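Colleague: Structural data only, the sequence is not supplied:
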């Protein structure tokens, strides 16, 4: 009886070739080269992937296996901050036009961007302190404080307050206290104020998260790449864009709770009677 190859049988040479192909596919340099291939398809051309995927260091220049992650995380952060800066300008325009729904929608977009920026910092926590130090030496004298997106956001976000104040607060014959207390109506002014408050809060959380990342990576007592103690970053983490929105809560609590220290009847005792 003729002996043929069954459907599941393969020549030994085929298995060897298959194994070699798998090894080739998983070779880091080859994967890197495939990703950097010239764009040819519509999707690649539209997104300019050939330019985008060559913005990182060449494979042979990487300080270690984690430097690619380090560069990509920070580059993505810059892209998100670019989008956020673009959106903040639109928020300001719609504030001037008193288009409240558009303002809150766009601020909601900023909130989502800030959450993603904060969450993706967690990727950097998968690096060991030793690996981080090797990459840190590649930064020259650079630091995150030199981020163009970060510096632009620090500059333009506070300006939203002047526009909001002119359109919904003093320009409307009101105070922040009116919006939150005396004339509280849960209206457009309140909704926008709370959206601004959330933006301020999320930006602060991002800065605190970044501070803890530094603490985990290099420690808080060390000098930064600029020769300054990273303890100075704590002052930035405490910064608020819209202090009026934070202060009004203190004012209301102080007024409402002037007798908080007074001993009141126990709820538990009343319930047991």
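Modeller: Arrived safely. Not measured: the values here are computed from a predicted model.
Colleague: going forward, measure contacts between C-alpha atoms and count neighbours the same way
Modeller: Will do.
Colleague: Could you list the buried residues of stretch 136-143?
Modeller: Along stretch 136-143, the positions that meet the burial threshold by neighbour count (16 or more other C-alpha atoms under 10 Å) are residue 136.
Colleague: Report the distance from it to the chain centre.
Modeller: Counting by C-alpha atoms, centre = their mean, to the nearest Å, stretch 136-143 is centred 21 Å from the centre of its parent chain.
Colleague: now do stretch 159-173
Modeller: How far stretch 159-173 lies from its chain's middle: 27 Å, per C-alpha atoms, centre = their mean.
Colleague: then this one, side by side with the first:
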């Protein structure tokens, strides 16, 4: 074909002319996405640092999309679709566990060279991560403060704090299915973090002792355990990567760094589902 022909050469019958049609880059807004990396330092390794965190935020956006939908479905007693959503969130967390291995290729001198350019910015300030923690029941009103300067972000996090968590929805479902949950637990302030309740453990024990009769609730319990299992691994890999790169220095956001992150490893999202294993 003449190099000046208006028709591009055929290649495996693929469409090659997108002058009038939407292309892959158009659909994904790749020009905007790939132009969103703005290193502030002269260090080669800052691109890795930026892309690591930007891609994590994209995965977290999808997590929130799935978690909100799963919570809504559980609230409507539609467990089948919620199982797929919860399983997807667990796999996203597994993906993020592996992502830390890429950041771990950054050595302490490489990070130290770019750290002064980060100012006080820190992953601790991620409003999407805070929303994930809140929807999973690890709520703390003090964590609204880092977002007070940005009304739109604050509104997102405030709503997540005030909305009953995913696990609250599961507990309400246990009650709707006829399992005995204390009135105090059912009427608990939704802005408070999850705390162990013996009536909730007793209800889950009834489910786990007769899974055939309560199969849908039994499967929900295991999906929640899968979710927390993956979340713990994500947190642990985060701590390990941070310690590998900065040791026990304070975080850029002012936290105790690794010491703070290790404390977070002790948080249990769904306490009754873990405790019942000892009591079965």
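Modeller: Good, I have the coordinates. Note that this is a predicted model, so its numbers are computed, not measured.
Colleague: for the first structure, what spans make up the strands?
Modeller: With DSSP state E as the criterion, the first structure has no strands.
Colleague: Provide a list of residues in contact with the residue most central in space within it.
Modeller: For the first structure, the residue nearest the mean C-alpha position is residue 117 (1.7 Å; C-alpha atoms, centre = their mean). Residues touching residue 117 of the first structure, when contacts are defined by C-alpha atoms under 8 Å, 6 or more residues apart in numbering, comprise 77, 80, 206.
Colleague: What number of residues are in the vicinity of the second one?
Modeller: Pointing back at residue 80 of the first structure there. The local packing count at residue 80 of the first structure equals 18, with neighbours defined by other C-alpha atoms under 10 Å.
Colleague: Now check it against the second structure: what is it aligned to?
Modeller: Under the alignment defined by TM-score structural alignment, residue 80 of the first structure is paired with residue 59 of the second structure.
Colleague: what do you get for residue 171 of the first structure?
Modeller: Matched across to the second structure, residue 171 of the first structure falls on residue 176, judged by TM-score structural alignment.
Colleague: Pull up the gap between the residue nearest to the centre of the first structure and residue 86 of the first structure, please.
Modeller: Using C-alpha to C-alpha, to the nearest Å, one obtains 16 Å as the distance from residue 117 of the first structure to residue 86 of the first structure.
Colleague: Leaving out sequence neighbours, find the closest residue to residue 204 of the first structure.
Modeller: Using C-alpha to C-alpha, 6 or more residues apart in numbering and skipping residues adjacent in sequence, the residue nearest residue 204 of the first structure is residue 237, 5.7 Å away.
Colleague: Going by residue numbers, what spans are helices in the second structure?
Modeller: 24-28, 30-34, 46-75, 79-103, 108-114, 127-135, 151-162, 166-176, 183-186, 198-209, 215-246, 258-264, 271-279 (DSSP state H).
Colleague: Does residue 78 of the first structure touch residue 146 like I think?
Modeller: No - judged on C-alpha atoms under 8 Å, residue 78 of the first structure makes no contact with residue 146 at a distance of 11.2 Å.
Colleague: neighbour count winner among the two?
Modeller: Legend: neighbour count by other C-alpha under 10 Å for residue 78 of the first structure and residue 146, higher for residue 78 (17 against 9).
Colleague: how far away is the match of residue 80 of the first structure from residue 128 of the second structure?
Modeller: Noted for residue 59 of the second structure: a distance of 10 Å to residue 128 of the second structure, by C-alpha to C-alpha.
Colleague: which residues do those two both contact?
Modeller: Overlap between the neighbourhoods of residue 59 of the second structure and residue 128 is empty, taking contacts as C-alpha under 8 Å, 6+ apart.
Colleague: what's the counterpart of residue 187 of the first structure in the second structure?
Modeller: Going residue by residue (TM-score structural alignment), residue 187 of the first structure aligns to residue 215.
Colleague: Please list all residues in contact with that match.
Modeller: Taking C-alpha under 8 Å, 6+ apart as the test, what residue 215 of the second structure contacts is residue 207.
Colleague: That one and residue 173 of the second structure, how far apart?
Modeller: Residue 215 of the second structure sits 14 Å away from residue 173 of the second structure, going by C-alpha to C-alpha.
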